[in-house]
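Chemist: What follows is a protein structure lacking sequence information:
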């Protein structure tokens, strides 16, 4: 009798233990791991590329490209050349992205090719200056177009413009912190909207061109020859409009089937944008003389006033849509750079944490937004573009050099995509390296400025922080950051990511 009772008790305990283990296992199956999810498909990837590239640039840069190129013909050639270089560069990045499948884009590739010190300098410059200043530039453009109808015939107050830009940054940061899928839906919607306005401008230009408005294309190459440095500045503004061609490489870990979708999105997206840009500029010159383009504060709005009246009001609305979509794509990619560099120990640890509820790198996204708001305070769009382009093309050249180096030092890496033009297997990355070298040096040679020296000094200043805080990891810094990290972890409800393989 007692033995049977003991046996029943043991069986009951065993059954209870098994039940608890099964319940725990079932609970674990329903709890998502703290890793970024693969929520970005081919369509969303194309929309990220197209939506990030088509932003404020095509509505701001045309008059700057025309100013420094010296004429309609050279201007159109520069727009087409920028598209070709962007396509070739993106093909090089397709090889890198399918060879090194970590998020972070250039940061991960430079880390693999040149080691942690150079990668740290890239992350230091990009996270602190390049990405947040780019977001500030885009949202300033958005604010200028959004507020212009309320101040007809006069310049809007700077304070109002910057406050509206700050509101746009807050909205974009909120969207990207709440959900990757929501950010993708926003990107897809605004990409469709901006393509619609691009098509409207192109069709209107083609109709007017067919009606015989070809005066501005007669003797298009006649005029003074631009200087070596002026051509470089024209390319700067052109490439600013094309910037975003490598955005998909920053989110490789969240891309479904990256070996297929990464190169396919690049092949479909970037040529589409290139054709659109050239045709939009043809439409501008069909309607406006070069002097009208140069005197216009908003080329697209001036075009709308001349062609679409009384429906010209749609141009500013769609330009706002376009710039908002570009800001969303920029914020989406910027957060991943901060996240990956923090995961490698090159930024404060909390930037690598992931929202437990939403599975987004919300601390990194919020940090990028806060810096962008800071850059709004003294922001001047032209100076920010110059600073951004100079430093950015230094790193584009370094990344292309890394691809060349890894062709010899990392032959063991699997390369699902390999760009080459026989018989020279490295001609495309070499071409990108030469273009980067030219874009860095040409403006300095033509018109030396103290800003370029400040840029280089800022990049190198990262070494002053690298040795004590990254290489040596001084204990007092860890003790100082620990309570701050815990506070932010509880406030934002974030947790460390699971190890990436």
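Modeler: In hand now; what should we look at? Everything numeric here is computed off the predicted structure, so don't read it as measured data.

Chemist: From now on I want contacts and neighbour counts done on CA atoms only, so please keep to that.
Modeler: OK.

Chemist: isn't residue 393 right up against residue 434?
Modeler: No - Residue 393 is beyond contact range of residue 434, at 10.8 Å (criterion: CA atoms under 8 Å).

Chemist: neighbour count winner among those two?
Modeler: More crowded of residue 393 and residue 434, by other CA atoms under 10 Å: residue 393, with 21 against 15.

Chemist: dump the residue contacts of the more buried one.
Modeler: Counting by CA atoms under 8 Å, 6 or more residues apart in numbering, residue 393 touches 436-437, 439-440.

Chemist: host element of it?
Modeler: Assigned by DSSP states H and E, residue 393 belongs to helix 381-409.

Chemist: Count the residues that sit near residue 268.
Modeler: So residue 268, with other CA under 10 Å, has 13 neighbours.

Chemist: what residues are up against it?
Modeler: Residue 268 neighbours (CA under 8 Å, 6+ apart): residue 46.

Chemist: one more time with 10 Å
Modeler: Residues near residue 268 by CA atoms under 10 Å, 6 or more residues apart in numbering: 46, 49-50.

Chemist: just these now: which is nearest residue 29?
Modeler: residue 46 (32.4 Å; CA to CA).

Chemist: Just give me the neighbour total for residue 472.
Modeler: By other CA under 10 Å, 9 other residues sit near residue 472.

Chemist: is it true that it touches residue 466?
Modeler: Yes - Residue 472 is within contact range of residue 466, at 8.4 Å (criterion: CA atoms under 10 Å).

Chemist: structure B:
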């Protein structure tokens, strides 16, 4: 099926839509700029504050060994995330394309590293992240119905699958609706964090400081244990690159991208440290490690008459984070399809809704697959290992482009020592756990990443003819079924 067939399908779809929507002003078939500063902040905060702060405290404490190092790792995670996000802000204001690191790797190194990134993130990292968050949502949503035991696995997985279907539907229907949903759930999660922090402040004022005394008494930390503690802490901070995935839909990106980062990420860091302090006012380290749901245990002990609000608002928090994750992941798949690194239909836009519906649906379908066998802790370690490898490559690319792309306009320019520091941190976070405790999952990750090159050469570089003939009719039928068309080129 050649380009004429696609164009004919596009004309047919436009004719059908124009007959039913004659009264509406025509819009170019491109992603619309509908995300303002407030929505951008909500996307960052809402994606970062999700399941991590309600799950990761256990793992961070387990690997750090004591209260003091645990709190320091949470604070350091906020600083590192802010520094990394500022580097991404320079990249995002310099290269104003959606897709985040995919676009930056393409500019810095060329198509092969960008393809490897999109292959790994689109196929594994983004959908597994969505699966992790929705599993956390399901765990907290079902816990009140099973007060004396752990919720059955089949219940949590079915709830997670239902959440994915709802979120995908929202993101396919409307960018504005997805933005409103994100804003609402961000407000809800900030409210419950305020309640937890306020309760902790009251308890501290009443003298509940026993668990914070001798905070640094604990076993000596190993090289790898610190890396794993940072893994789980930075998992809770994941999302600081989220706004870079939607640069083309952001109003005034040169202003709003860095401003949203400077407001959103430090706010999250302060919240995380204060929430962990609040946890330790009522739980000993051993009690926190034994808790199935840390925030729920805190609520049961401190907010007993209204303790039900904690799991309710945690459910809101994880749902909002899943919505933000799906929003950004769909844009990466869309850009990958547009660049020819994924099947072309992923780069198509809904003719009625102006959303990248095929890309969003593809991400949701893969997330459903990952929900079925998922183990949350294994997925977190797998996700962090590969994600920080790509962060390191991207931040190194920022340094490379200081010398190779001097002509690019840089509205924001961070001191070069910042990306250099973040590259070293990325190398540490990738290598430390492997050196300390080699595991097969790291090898599988590397093999999967470079295994994508087996598909790149015939299907992306050579564009073999028989593959085009097979995908042509499939793409056209999906185009007609989903009412999606290629994006129009705009100046």
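Modeler: That came through fine. Bear in mind that the values here come from a model prediction, so they are computed numbers and not experimental data.

Chemist: what's the TM-score here?
Modeler: Put the two chains on top of each other and the TM-score (TM-score structural alignment, normalised by the length of structure 2) is 0.95; 473 aligned residues with a CA RMSD of 1.4 Å.

Chemist: okay, and the common contacts of residue 393 and residue 434 of structure 1?
Modeler: Counting by CA under 10 Å, 6+ apart, the residues touching both residue 393 of structure 1 and residue 434 are residue 440.

Chemist: quick one: the helix or strand containing residue 418 of structure 2 to chain centroid distance?
Modeler: The secondary structure element spanning residue 418 of structure 2 is helix 417-436 (assigned by DSSP H and E). Helix 417-436 of structure 2 sits 20 Å away from the centroid of its parent chain (CA atoms, centre = their mean, to the nearest Å).

Chemist: Check which helices and strands it sits against.
Modeler: Packing partners of helix 417-436 of structure 2 (3 or more CA pairs under 10 Å, 6 or more residues apart in numbering; DSSP states H and E): helix 67-94, helix 223-237, helix 376-404, helix 440-451.

Chemist: Go again with 8 Å.
Modeler: helix 67-94, helix 223-237, helix 376-404 (3 or more CA pairs under 8 Å, 6 or more residues apart in numbering; DSSP states H and E).

Chemist: Quick one: map residue 60 of structure 2 onto structure 1.
Modeler: Alignment note: residue 60 of structure 2 maps to residue 65 in structure 1; criterion TM-score structural alignment.

Chemist: neighbours around the residue nearest to its match when sequence neighbours are not counted, how many?
Modeler: Excluding its sequence neighbours, the residue lying closest to residue 65 of structure 1 (CA to CA, 6 or more residues apart in numbering) is residue 234, at 4.5 Å. Using other CA under 10 Å, residue 234 of structure 1 has 28 other residues around it.

Chemist: Map residue 234 of structure 1 onto structure 2.
Modeler: Using TM-score structural alignment, the partner of residue 234 of structure 1 in structure 2 is residue 229.

Chemist: The helix holding residue 418 of structure 2 aligns to what range in structure 1?
Modeler: With TM-score structural alignment applied, helix 417-436 of structure 2 matches the range 427-446 in structure 1.

Chemist: Which of the contacts of residue 393 of structure 1 sits closest to residue 378 of structure 1?
Modeler: The closest of those, once distances to residue 378 of structure 1 are taken by CA to CA, is residue 440, at 24.4 Å.

Chemist: can I assume the closest one is in contact with residue 394?
Modeler: Yes - Residue 440 of structure 1 sits in contact with residue 394 when judged by CA under 8 Å, with a separation of 6.4 Å.

Chemist: which one of those two has more residues nearby?
Modeler: Between residue 440 of structure 1 and residue 394, counted using other CA under 10 Å, residue 440 has the larger neighbour count: 22 against 19.

Chemist: Roughly how far does the more buried one sit from residue 229 of structure 1?
Modeler: Per CA to CA, to the nearest Å, residue 440 of structure 1 is found 10 Å from residue 229 of structure 1.

Chemist: The nearest residue to residue 429 of structure 1 once chain neighbours are set aside: neighbouring residues, count only.
Modeler: Distances taken as CA to CA, 6+ apart place residue 400 nearest to residue 429 of structure 1, at 5.3 Å, with adjacent residues excluded. Neighbourhood size, residue 400 of structure 1 [other CA under 10 Å]: 27.
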